[in-house]
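[1] Following is a predicted model, sequence given first.
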Amino acid sequence: MTRYERLAQGMAAEIRSGNLKPGSRMPSLRQIIAQHGVSQSTAARAYYLLEQWGLVRAEERSGYFVAPLAKAAHGDSANASETAIVDISELVFSVLDAAKRPGIVPLGSAFPSPLLFPMARLAKSLGQAARSVSPWSTVVDLPPGNESLRRQIALRYMRMGISQPAEEIVVTNGALEALNLCLMAVTQPGDVVAVESPGFYAALQAIERLGLRAVEIPVDGASGLDLDALAHALERHPIRACWFMTNFQNPTGVTLCAAKKQALVELLARHDVPLIEDDVYGELHYAPNYSPPALAFDRHGLVMHCGSFSKTLAPGYRVGWASAGRFAARVQRLKLMTTLSASIPVQAGIADYLEHGGYERHLKKIRLAMQAQRDAMLGAIARWLPEGTRHTNPQGGYFLWLTFPARIDAMALHRLAIERGISVAPGPLFSATHGFENCIRLNYGHPWSARIDDAIRTLAELLAHPEVRARD
């Protein structure tokens, strides 16, 4: 993190904590330079960031003032915020680039271990599909996608008790493209989108790229999305879409119960607001019976359900889909206007695997592995991390969320951990306003080992480092 970013983060924390009240005057550039020993350029760039985050406003010849609608956005105490311009990509890129170093312990990774996937059997299906694919399929299988694959996806919906026509399913290059196409289908630049807080950083990046504004809805580590805060935000703001994870949310791992999913769908239907449901972890549930996605409760075609095989079967093959309800035709046209089609042979190969390769057996195996790895991670947390550290207890997926008892600087912890060969995902990645400074996300999607256990112990040691505790 640069010096001006660190300076901006410190002032943002003071605003979010309430120490600096809305409307109050911020220190002048001259005061900032004298107090922190920084250059005028560094002080000016810090204030520019605060403006971008919606926390301060500049008045000509008067200086900077705390924005009238600036809200706290720290940890689980966050309330639904005002709309904000999103400026998250540079932070995301810097953290993800650091985590790519060879040999690093991937606790901050977004992906499970590739060793958990049936690559040899999948390659057999891909080979079979490549030999038998019709030349005409290169034209016929343009959006909405390979017919056999869409039928197999529709059958998976049927297993969840959802009747989903294959004609409404659009195959995409991974779920992220599906989510972006859905967002493009229902918004225009300047529109307001409701996102989770903490929430998936790619949603924030999509909002930033499309010139949208975000309103953050708090997510509780035990019960999930705060529906009261969402109802309040819907009354106050012209929200055009919601982008939520209802199953095993990234980064917390929390799932909405069936009753809350139904209440969410009914609330949005009253306001005629589409829900973009990111459900890439839905099939990684540990219990034999689990709550179906929010799509199961949709009676108005407002839920745009997006899934993928990247988290369950083949991360590098980049095959996802959108079941887009009343917006399916619009999403299909946008697919044609952008990337045209996902790989035809790969679509056919995954369709063959779903039909003949034993996907259900594979899912049972990977769910058991993930559950065992979660239990090992929770054991290491109890063994090494300080008393008072709070964590979520996911019932699926492969992420959990840690909240430290002290005012820990998660960005400093990330930097020091990288130096020790360990990646973590710091809390500010998951907030439009760079909140959750004392939180991190951990990935337990890799086979447990002594090396991972040692990494948790090392994190415990780093929590006592003066740089990490600088916010005390």
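    Yes, it's here.

[2] From now on I want contacts and neighbour counts done on CA atoms only, so please keep to that.
    Will do.

[3] Return the set of buried residues in the helix or strand containing Ile350.
    Per DSSP states H and E, Ile350 falls inside helix 344-356. Residues 344-354 are the ones in helix 344-356 that count as buried (16 or more other CA atoms under 10 Å).

[4] Could you dump those into TSV with distance to Asp409 added?
    Shown next, in TSV, are the buried residues of helix 344-356 (distance: CA to CA, whole Å):
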residue	distance to Asp409
Ile344	46
Pro345	47
Val346	43
Gln347	44
Ala348	47
Gly349	46
Ile350	43
Ala351	46
Asp352	48
Tyr353	45
Leu354	45
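
[5] which one of the residues you listed sits closest to Pro288?
    Of all these, Pro288 sits closest to Leu354, with 19.8 Å by CA to CA.

[6] let's bring in a second model and compare:
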Amino acid sequence: MERMATEAPLLYLQIALRCAQLIASGALQTGQRLPSVRDSAAQNHVSVATVVQAYRYLEEHGVVTPRHKSGYFVTTASRAKAAGVVRAIQHAPEVPKGQPDNAANVLERPAVSFAGYSPKDKDFFDNDRIRVAVSRAARLKRDTFTDYSSSSGTLALRNAVALRALHLGCALKGENIVITSGCINAVAMCLQAVTKPGDLVAIESPTFFGFLDLLESLNLKAIALPTDPRTGVSLPALQLALDTQPIKALLLVPTLSNPLASIMPLTHKRALARLVAQYQVPLIEDVVFNDLLATDFRRRAVKAFDSEGWVMTCGSFAKTVSPGIRLGWVEAGRWSKELSTLKRVQGTSTNAVLEYALADLLTQGSYEAHLRRLSALMKQRLGQARKLIQASFPVGTRVNDPPAGYTLWVELPGEVDTMVLFALCKAQGITVGPGQLFCTSHRYRHCLRLSFAGAWGPQEQAALTQVGRLACQLVEGLDDETSRAAMDASRMDFISKADVSAYDLW
């Protein structure tokens, strides 16, 4: 929810403001200790995590400094800095209230993108908390700037990932986890560990187009498996493929798959773990979206049912902590040593300071509360988008109803070519994700993936309504110059590299 200009500052900023005012007035002198975190939490009727966030905000601005097991103390020459903090909080720029506007005026503004998948809405993340964690790690671990980091990653982050994996139902050891440069890097190394050029890999259909690009770059062949929009990949179809095809690996997203946002029931996940063990075929499981679900019961990964090490689990926190901290992880089961070797010989070392900062963020007590807020926010946003689609898209349109995530999968009437719709939308400053990008055939050419991970206000809502109007024009078969030009463009390679770059790879 956007904070209106008339609202008070956030709770942690209110506490930081009161402390800064005491320091600026001289009531708290240099070297004096701030009230303990627990005492301050009780006095202000807030959680301990909120007070910690307030003190860390003051620490970031050089007003206080922490001492190990002693608390927070006022720094030297802090009165001027505290006065600056007071001014910054009291005179923060107002958030303008959204004003209704007509679609024509809204769409004259900068482009609206429903194409990306990495979250871009700054309301999703606590930038102050991230900055404090990074600055603290840079100060406390400054020696790492002049040392080679461990090829597998810092033990602090590997243990933090193992702790988070408990929410996936997985008992992982930090020593077996390898830190990577994002989730897609983890998937790539898993494929390199278990396949060679020319091998066959089973994937969902539709699937994330980044997987298709990755398979092509590694000279691997793909076999597409039918996937239910609600329950995920078809296990009977998978078993038939394993019986009849020389499949060397499976690459699946069993929880909140991209683009369908399907979730395999736990019974299916357990059966999938048994199936890969029976056929002794590695499963590369992408769990990057699992934390977007509100409960551990639904987050549970296939890895939770893997007792023989046939599941290679890959993830990252780009969707929940910070897209800018490009760190992923992998627990590769039987191939843990191979993954460590691959990372070392490929020279894909990761930044130790960012690893320590991410470990700090993951182990803070407020992370689970943040996930619940994020899940509730996106559920509300997707519900609003579904209503707009229902009101403005052609009759016969179907749209999924995921419990979480950032996207909706839309099936338009069969006569609509979403490559044409892409061109029409692009001409009006709107980008969408045509379904053809998510498969190697024309099967989903009437489908769209729409992302709502960016801003969501009157401009974006008007743009979504306009996408529906353009789709209605295609259904009605309007033969105007715009439609003919779009048809001509669709027969050419009109999706340039610049357009595709709008789709954030992860």
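    Here it is on my side, so go on. All figures in this text were calculated on a predicted structure; none of them were measured in a lab.

[7] on that earlier part again, so how much does the helix holding Ile350 of the first structure differ from the second structure once superposed?
    Once fitted to the second structure, helix 344-356 of the first structure is off its aligned match by 1.4 Å on average (mean CA distance after the TM-score superposition for the first structure).

[8] Could you point out the residues of the second structure onto which that helix aligns?
    The aligned range for helix 344-356 of the first structure in the second structure is 352-364, by TM-score structural alignment.

[9] Can you name the helix or strand that Tyr72 of the second structure falls in?
    In this structure, Tyr72 of the second structure sits in strand 71-74 according to DSSP H and E.

[10] Next secondary structure after that strand?
    helix 78-90.

[11] so where is stretch 419-436 of the second structure in the first structure?
    So stretch 419-436 of the second structure sits over residues 411-428 in the first structure, by TM-score structural alignment.

[12] quick one: buried residues of the matching stretch?
    Across stretch 411-428 of the first structure, burial judged by 16+ other CA under 10 Å covers 411-418, 422-428.

[13] so how far is the biggest helix by length in the first structure off the chain centroid?
    Counting residues, the longest helix found in the first structure (DSSP state H) is helix 359-384. Distance of helix 359-384 of the first structure from the chain centroid (CA atoms, centre = their mean, to the nearest Å) equals 20 Å.

[14] Flag every buried residue along it.
    359, 363, 366-367, 369-374, 376-378, 380-381, 384.

[15] Which other helices and strands does it contact?
    Contact partners of helix 359-384 of the first structure among helices and strands, from 3 or more CA pairs under 8 Å, 6 or more residues apart in numbering; DSSP states H and E: helix 450-462.

[16] mean offset of the helix it packs on relative to the second structure (after superposition)
    Following superposition, helix 450-462 of the first structure is found to deviate from the second structure by 1.5 Å on average (mean CA distance after the TM-score superposition for the first structure).

[17] Go ahead and flag the most central residue of the first structure.
    Centrality entry for the first structure: nearest residue to the mean C-alpha point is Phe200, 1.6 Å, by CA atoms, centre = their mean.

[18] which one in the second structure is aligned with it?
    Checking TM-score structural alignment: Phe200 of the first structure goes with Phe208.

[19] Also Asn250 of the first structure?
    In the second structure, Asn250 of the first structure lands on Asn258 (TM-score structural alignment).

[20] nearest residue to its match other than its sequence neighbours?
    Leaving aside its sequence neighbours, Asn258 of the second structure sits nearest to Phe208 (CA to CA, 6 or more residues apart in numbering; 5.4 Å).

[21] Test my guess that Glu467 of the first structure contacts Ala412.
    Yes. Between Glu467 of the first structure and Ala412 there is a contact under CA atoms under 8 Å: 6.3 Å.

[22] ok now stretch 468-482 of the second structure, how far from the chain's centre?
    34 Å.

[23] And the contacts of that stretch?
    Residues from elsewhere that reach stretch 468-482 of the second structure (CA atoms under 8 Å, 6 or more residues apart in numbering): 389, 392-394, 413, 415-416, 421, 424-425, 483.

[24] how near is Ala229 of the first structure to His237 of the first structure?
    Distance of Ala229 of the first structure to His237 of the first structure, computed by CA to CA, to the nearest Å: 12 Å.

[25] Who has more neighbours out of the two?
    Remark: of Ala229 of the first structure and His237, Ala229 carries more neighbours, 18 against 15, as counted by other CA atoms under 10 Å.

[26] quick one: what's aligned to that one in the second structure?
    Residue pairing (TM-score structural alignment): Ala229 of the first structure is matched to Ala237 of the second structure.

[27] Following the chain past the host helix or strand of its match, name the next helix or strand.
    Using DSSP H and E, the element containing Ala237 of the second structure is helix 235-244. Moving toward the C-terminus from helix 235-244 of the second structure, the next helix or strand (DSSP H and E) is strand 247-252.
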